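J.: Here is the input, now give the coordinates:
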Amino acid sequence: MAKQPRRPSGPVRRNKAAPAERFPPRKPPKKTVKVVFDAPAPEPDEPRTFRLGVIAGATPGKWIDAWKERMPRVPLELVPVEIAGQRSAIDEVDAALVRLPVADDDGLHVIALYDERPVVVASVDSHLLAAEELTVADLEGEVVIRLVDDPFGALEFPGTVAASFAALPTEEAIATAASGVGIVIVPMSLARLHHRKDADYRVLADGPTSTVALAWPRERTTADVDTFVGIVRGRTANSSR
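T.: This next block holds a predicted model:
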């Protein structure tokens, strides 16, 4: 009887696969080709200045601060404007803060901003200052000093007397009223602008208001003008129109 082959008594060893067989070689990564286009560099903005006309007494401070923050590369220049010449002045600036009405405004965009209350400016010794508030009836017999640049359009007040001398600039008129010669009726901002220790003012409750507005030529609604309009209207930099 043929002998059976003897089995090994120890553990059976198996041939281990070579590392190359266990982990086949990876394919080399594909090379990424970066395509560069020769696009022209954007041209810088042309240097420019935004010119804002401002009527006496207007207070554009908060709008100017917002402009500087939003348009740091475009300086804002304030241009003084007189009421008598405000219509022609609008054509010389980008936009202007004016007092309504504006003559011949068909060619303008006009946005009313706020109304100013009228006040009576008088000497600190005037009996008018004894009241906390005045009415037109309280002014009966008073001498009213006329203004060269009258914000109320030379409006007459019943019962008052027009000064016998020529109209004066606002600051000079208030100085004259402080001497006790008469009274001056102006929007409150002008009384504050030309404040004096020897004069004070009281609100004229039933007097005419003065409306401050933003105006600019219709044919010149530029991107800068639109930005300023947005600031005035309270739009943020990310707001849509």
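J.: C-alpha only now, for contacts and for neighbours.
T.: Will do.
J.: need the next SSE after the strand or helix carrying residue 86, C-terminal direction.
T.: Assigned by DSSP states H and E, residue 86 belongs to helix 86-90. On the C-terminal side of helix 86-90, the closest following helix or strand by DSSP H and E is strand 95-99.
J.: Residue 216: what secondary structure?
T.: Secondary structure, DSSP: H, G, I helix; E, B strand; the rest coil: residue 216 is strand.
J.: And residue 122, by the same measure?
T.: Secondary structure, three-state DSSP: residue 122 is strand.
J.: just checking, residue 49 touches residue 71?
T.: No: between residue 49 and residue 71 there is no contact under CA atoms under 8 Å: 10.5 Å.
J.: Name the SS class of the residue nearest the centre of the chain, please.
T.: Centroid-nearest residue in the chain, with CA atoms, centre = their mean: residue 63, separated by 2.5 Å. With three-state DSSP as the basis, residue 63 sits in helix.
J.: who are the neighbours in contact with the nearest residue to residue 93 once chain neighbours are set aside?
T.: Spatially, and ignoring its direct neighbours in sequence, residue 93 is nearest to residue 51 (5.2 Å; CA to CA, 6 or more residues apart in numbering). Going by CA atoms under 8 Å, 6 or more residues apart in numbering, residue 51 touches 76, 77, 78, 79, 93, 94, 95.
J.: here's the other one to compare against:
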Amino acid sequence: MSENTTTEAGLRIGHVRGVTLAKWRRIWAERYTEPLLVSEVPDSEQLDGLRDGSLDICFVRLPIEREGLHAIPLYEETIVAWVAKDHVLTAADELTLADLEGETVLNDPSGIALDRVLGGAVLVVPMSIARGASRRDLRYRPIVDAETSQVALVWRVDDENPLIEEFIGVVRGRGANSSRGRAAQGPDAGAARKATKNPDRRDRSTPTPTSKGQAKRRGGASSRARGRRPR
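T.: As a prediction, this is how the structure comes out:
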């Protein structure tokens, strides 16, 4: 296994089909100068790039063989039946696994599989794959009792590339001024965070100036109140 110890080339990220990185890529570009080198990988090869060192981090679908790997589960996806638009299954808004009995069921969203779907087969995939294709000749329906597909972020235990921790922070929603983020480690980061947290805070050790007239009026009213006798 090759070992990545430099960061000049950027962070090499793989993802299985259906995972969208647009938001995270935008946030990364706002905070860091190193590029994200993103590539799609087949589900059947989702760990290959991590094992051979050609990827630093990868968005995969669980379950996986986790030996030597860190994994952070991110979210779950609904499973759908993807069929031709005139297939009988499109008559229902939702399906169950029992509805697929007797159908030719496929699980690989390759071009060949889609050709077979147009011929009457049923392709069972995570919803993001069907939704992302936007094909007018196909329709998808959620399978309500199918086990969901879980997406996770995975990287090698022995990879000490500091950009990995930075990217994990972006995915987890960590702010730019987080003490764990490299973007917040500059010499003035602490003062900047303090000012940002409470920019209008006043120094309470300095009394608020009061005019002599105000002091006199308050003082007179107080004296009269103290000198008043009950009737």
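J.: hmm, back to that, so among the contacts of residue 51 of structure 1, which ones count as buried?
T.: The neighbour count (16 or more other CA atoms under 10 Å) marks 76, 78, 93, 94, 95 as buried among the contacts of residue 51 of structure 1.
J.: Go ahead and confirm residue 224 of structure 1 touches residue 50.
T.: Yes: proximity of residue 224 of structure 1 to residue 50 meets the contact threshold set by CA under 8 Å, at 7.2 Å.
J.: circling back: just the closest of the buried ones among the contacts of residue 51 of structure 1 to residue 230 of structure 1, please.
T.: Among those, residue 95 lies closest to residue 230 of structure 1 (CA to CA), at 12.9 Å.
J.: Surely the closest one and residue 216 touch.
T.: Yes: the criterion here is CA under 8 Å, and residue 95 of structure 1 meets it with residue 216 at 4.6 Å.
J.: ok, back up a step: any idea what the residue nearest to the centre of structure 1 aligns with in structure 2?
T.: By TM-score structural alignment, residue 63 of structure 1 lines up with residue 24 in structure 2.
J.: what's its match in contact with, if anything?
T.: Contacts of residue 24 of structure 2 by CA under 8 Å, 6+ apart are 170, 171.
J.: With the one 3 residues further on instead?
T.: Listed by CA under 8 Å, 6+ apart, the contact partners of residue 27 of structure 2 are residue 170.
J.: Mind telling me what element it is part of?
T.: Following DSSP H and E, one finds residue 27 of structure 2 within helix 22-31.
J.: so residue 145 of structure 1 makes contact with residue 183?
T.: Yes: Residue 145 of structure 1 is in contact with residue 183 according to CA under 8 Å; the separation is 5.9 Å.
J.: any residues in contact with both of these two?
T.: Counting by CA under 8 Å, 6+ apart, the contacts common to residue 145 of structure 1 and residue 183 are residue 177.
J.: what about residue 222 of structure 2, neighbour count?
T.: Residue 222 of structure 2 has 11 neighbours, counted by other CA atoms under 10 Å.
J.: sorry, back to before: state the next helix or strand along the chain beyond the helix holding residue 27 of structure 2.
T.: Downstream of helix 22-31 of structure 2, the first helix or strand assigned by DSSP H and E is strand 36-41.
J.: and that following strand, what does it pack onto?
T.: Secondary-structure packing of strand 36-41 of structure 2 (3 or more CA pairs under 8 Å, 6 or more residues apart in numbering; DSSP states H and E): strand 11-16.
J.: Could you check the angle the strand it packs on makes with strand 57-61?
T.: Interaxial angle, strand 11-16 of structure 2 versus strand 57-61 (axes from the mean of the first three to the mean of the last three CA atoms, to 10 degrees): 10 degrees.
J.: Tell me the gap between strand 11-16 of structure 2 and the middle of its chain.
T.: Relative to its parent chain, strand 11-16 of structure 2 has a centroid offset of 14 Å by CA atoms, centre = their mean, to the nearest Å.
J.: just stretch 215-226 of structure 2 next, same as before
T.: Centroid separation for stretch 215-226 of structure 2 versus its chain: 62 Å, with CA atoms, centre = their mean.
J.: okay, it sits on what stretch of structure 1?
T.: Aligned using TM-score structural alignment, stretch 215-226 of structure 2 spans no residues in structure 1.
J.: Alignment lookup: the residue nearest to residue 93 of structure 1 to structure 2.
T.: Superposed on structure 2 with TM-score structural alignment, residue 51 of structure 1 falls opposite residue 12.
J.: picking up where we left off before, more neighbours, residue 145 and residue 183 of structure 1?
T.: Per other CA under 10 Å, whichever of residue 145 of structure 1 and residue 183 has more neighbours is residue 183, with 28 against 24.
J.: residue in structure 2 matching that one?
T.: Checking TM-score structural alignment: residue 183 of structure 1 goes with residue 122.
J.: separation between that match and residue 90 of structure 2?
T.: Counting by CA to CA, to the nearest Å, the separation of residue 122 of structure 2 from residue 90 of structure 2 is 11 Å.
J.: list residues touching both of these two?
T.: Common neighbours of residue 122 of structure 2 and residue 90, counting by CA under 8 Å, 6+ apart, are residue 83.
J.: Helices of structure 1, start to end?
T.: Using DSSP state H, the helices of structure 1 run over 19-22, 61-70, 86-90, 170-178, 188-193, 223-232.
J.: Dump those helices to CSV, plus distance to residue 122 of structure 1.
T.: Below are those laid out as CSV (distance: least, CA to CA, whole Å):
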stretch, distance to residue 122 of structure 1
helix 19-22, 105
helix 61-70, 28
helix 86-90, 28
helix 170-178, 5
helix 188-193, 10
helix 223-232, 34
